[in-house]
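Trainee: Model the following, please.
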Amino acid sequence: MVDHQLDRVFQALADATRRELVARLVKGPAAVKELAQPHAMSLPAVMQHLRVLESCGLVASEKAGRVRTYRLEPAGLRLAEQWLGEQRTGWERRLDRLGGHLAADLPERTTS
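Mentor: Purely as a prediction, here's the structure:
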C-alpha cells in the first residue's frame, strides 16, 4: 500500500505546475483563486491539478462559503522524503565501499 501511495506522490510531483503549487503552499494556506493567479491556465485546470495533489495526500482543502482553501499536508511529503533518504543512504554506503576499495588498491598501483 505504501508503494502505491509513493507512486502517486511522485506521479503528482512529476508535473511542473503541481510542484509550483506545492512550493506556494509551503508558504501557507491559499485560496484556489490565489493559487491560480500566476498560472496561464483556467481556474478549472488549476483545480484539476489541486485534486491530483489532494488525492495522493500532498494537500488538503476546506471550504468556507464559496472559498476553497488548500494547505500542505506534510505527511505526504515525508513519505517521499523518507524514500529519497533511504536511497541516498544506500548510494552513500556503496560509494564509501568503492572509495575504500580504490584507496586500498592505490598503493599497489603506485608501486607497479
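
Trainee: CA only for contacts and neighbour counts going forward, please
Mentor: Fine.

Trainee: Flag every buried residue along the longest helix along the chain.
Mentor: Criterion DSSP state H: the longest helix present in the chain is helix 74-111. Neighbour-count burial for helix 74-111, counted by 16 or more other C-alpha atoms under 10 Å, picks out 76-77, 79-80.

Trainee: For the comparison step, fold the sequence that follows:
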Amino acid sequence: MTAPRGVYVYGVVRASHTVPPGHTGVGERPAPVRTLRAGALAAVISDAPARLRAKRRDLLAHQDLALTLGKDGPVLPMRFGMVAPDEESVRRQLLSARHDCLAAL
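Mentor: Modelled structure (predicted):
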C-alpha cells in the first residue's frame, strides 16, 4: 500500500454536518470520505489519489458528493482537484485562517 498523496478537499460544511455512510471520493481506487472539524466548521475530505485526472468518473463523484451533502444543509464546494498536503494544512490554512469568512457564507 502506498502512502496518501495529500488530502482531497470536497467542500466546507457546518461541524455538525455528517457525511452519509458509504461515500467514497475520487480516483481509480477511491478512499472513504470523512470530515475534519475545526470550530464551527468542517472540511469534507478523503485521501487524495496518487494520480488525479479530470476523468468523467471523478468529476461525477465530486459533483455527486456536493449534491448529497447539500441535501442536509449548506455546502461551500471546492473546485475539482483541490488537494492539500495534509489534514493539518486544511485545518490551519482553510478552516482556522478563514473561519469567520467561511462561517458567514
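
Trainee: Please state their TM-score.
Mentor: Once superposed, chain against chain, the TM-score is 0.27 (TM-score structural alignment, normalised by the length of structure 2); 52 aligned residues with a C-alpha RMSD of 4.9 Å.

Trainee: Which SSE is immediately downstream of the longest helix anywhere in structure 2?
Mentor: If you go by DSSP H, structure 2 has its longest helix at helix 56-70. Following helix 56-70 of structure 2 in sequence order, the next helix or strand is strand 76-77 (DSSP states H and E).

Trainee: For that next one, name the packing helices and strands.
Mentor: Applying 3 or more C-alpha pairs under 8 Å, 6 or more residues apart in numbering; DSSP states H and E, one finds that strand 76-77 of structure 2 contacts strand 7-14.

Trainee: Counting by contacts, list what the strand it packs on packs against.
Mentor: Applying 3+ C-alpha pairs under 8 Å, 6+ apart, we find strand 7-14 of structure 2 packed against strand 41-47, helix 56-70, strand 76-77, strand 83-84.

Trainee: of the ones you listed, which approaches residue 99 of structure 2 most closely?
Mentor: Distance to residue 99 of structure 2, taken as C-alpha to C-alpha, is lowest for strand 41-47 among the helices and strands packed on strand 7-14 of structure 2, at 7.3 Å.

Trainee: picking up where we left off before, nearest to residue 100 of structure 1, of the buried residues of helix 74-111 of structure 1?
Mentor: Distance to residue 100 of structure 1 across those (C-alpha to C-alpha) is lowest for residue 80, with 30.3 Å.

Trainee: In contact with that closest one, which residues?
Mentor: For residue 80 of structure 1, the contact set (C-alpha atoms under 8 Å, 6 or more residues apart in numbering) comprises 6, 9-10.
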